[in-house]
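Trainee: coords please:
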Amino acid sequence: MTDTPQHRLGELMEQSNPPFEEVMSCVFGIETHETRTYLVLCEQPGSTIEELAATLERDRSTVNRSLSTLRDRGLVRRDRRLLDGGGYIYQYTAIELSDAKAHLHEALDAWTATVHDVIDEFDGTNR
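Mentor: Below you'll find the predicted structure:
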């Protein structure tokens, strides 16, 4: 089995003080490099794919896939900027860290409530 984010919950729960990056990757179901991309965008809002690729030392296609995943999760927005000579480029900005933290809390609270329901409904015959 690969080390996908969904399979890291048990490992995460065993840590008494897990790093924020691991919590974010696990809860949002994203890879570590996607979390890193988000955090770089927090520091460098309005970055292009080329700028991110240079900062992250990754190829453009990998950065593009990371940004697509982050946009799907609502963690990053894309804005189009018109160029003086014609055409346009896309710039990416992370949502505020405080908003991402609020989403993390909401996701964990929803999951915890579901687990509590499973525990409460188990009567020994539900196998």
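
Trainee: going forward, measure contacts between C-alpha atoms and count neighbours the same way
Mentor: Noted.

Trainee: for the longest helix along the chain, list every residue counted as buried.
Mentor: Of all segments of type helix in the chain, defined using DSSP state H, the longest is helix 97-121. Residues of helix 97-121 classed as buried: Ala100, His103, Leu104 (neighbour count, 16 or more other CA atoms under 10 Å).

Trainee: go through these and say which is closest to Arg8.
Mentor: Closest approach between these and Arg8, by CA to CA: Leu104, at 15.7 Å.

Trainee: host element of the nearest residue in space to that closest one that is not next to it in sequence?
Mentor: In this structure, Leu104 finds its nearest non-sequential neighbour in Val27, 6.7 Å apart by CA to CA, 6 or more residues apart in numbering. Assessed by DSSP states H and E, Val27 sits inside helix 20-28.

Trainee: check Gln91 too.
Mentor: strand 88-94.

Trainee: please generate a structure for the following sequence too, so the two can be compared:
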Amino acid sequence: MEREIEELFEGEPSFQHILRCVLKLTPSEIEVYLSLHRHPNLGVDELAEIMGKDRSGVYRSLQSLMEKGLVKREYRILKHGGYKYLYIPIPIEELKEKLRSELENWFKKLNEIVEKFSIEESGKVS
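Mentor: Prediction:
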């Protein structure tokens, strides 16, 4: 993670790189999230097939994305009986707002550390 943060400030980071660093998303989670935007309202099986990925890996990514508030799950009753869950990503603008909010929190924390710093209290450098 430390290296990823360093890379964030070197050169021109990609949007995916920012998602990894700021929201702590894995490459698989990013791929699932973006695939859901291209193919909305899919179940796990359909999404895994479109992505050419293992169902269990896609499911784990969806679970993590739901925990992080980036994907929502809707219950649908099927015409011929039974049910399934469909997964819906939050809108890109909402994702951008989450990123902005998280970055603001980072900067506030960093600024507090800078403001509190003094030579007397610094102790050992690590």
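
Trainee: thinking again about what came up before, residues in the second structure aligned with the helix or strand that comes right after the helix holding Val27 of the first structure?
Mentor: Beyond helix 20-28 of the first structure on the C-terminal side, the first helix or strand identified by DSSP H and E is helix 32-43. Aligned using TM-score structural alignment, helix 32-43 of the first structure spans residues 27-38 in the second structure.

Trainee: contacts for that stretch?
Mentor: 16, 19-20, 42, 47, 51, 58, 61-62, 64-65, 70-71, 87-89 (CA atoms under 8 Å, 6 or more residues apart in numbering).

Trainee: could you do stretch 59-71 of the second structure as well?
Mentor: By CA under 8 Å, 6+ apart, stretch 59-71 of the second structure touches Ser28, Glu29, Val32, Tyr33, Val44, Lys72, Arg73, Tyr87, Ile88, Pro89, Ile90, Leu95.

Trainee: out of the residues you listed, give me the two with the largest separation.
Mentor: The widest separation within those (CA to CA) is 21.4 Å, between Val44 and Leu95.

Trainee: returning to what we had before: can you tell me which of the contacts of stretch 27-38 of the second structure is closest to Ile5 of the second structure?
Mentor: Of the contacts of stretch 27-38 of the second structure, the one sitting nearest to Ile5 of the second structure (CA to CA) turns out to be Arg20, at 9.3 Å.

Trainee: residues in contact with the residue lying closest to Ile30 of the first structure once chain neighbours are set aside?
Mentor: Nearest non-adjacent residue to Ile30 of the first structure, counting by CA to CA, 6+ apart: Pro5, 5.9 Å away. With CA under 8 Å, 6+ apart as the criterion, the residues that contact Pro5 of the first structure are Ser25, Cys26, Val27, Gly29, Ile30, Glu31.

Trainee: nearest to Asn126 of the first structure among those?
Mentor: For these, the nearest to Asn126 of the first structure is Val27 (27.8 Å; CA to CA).

Trainee: picking that back up, now do the helix holding Val27 of the first structure against helix 32-43, angle only.
Mentor: 110 degrees (axes from the mean of the first three to the mean of the last three CA atoms, to 10 degrees).

Trainee: how much does helix 20-28 of the first structure stray from the second structure?
Mentor: Superposing on the second structure and averaging over aligned pairs (mean CA distance after the TM-score superposition for the first structure), helix 20-28 of the first structure comes out at 1.0 Å.
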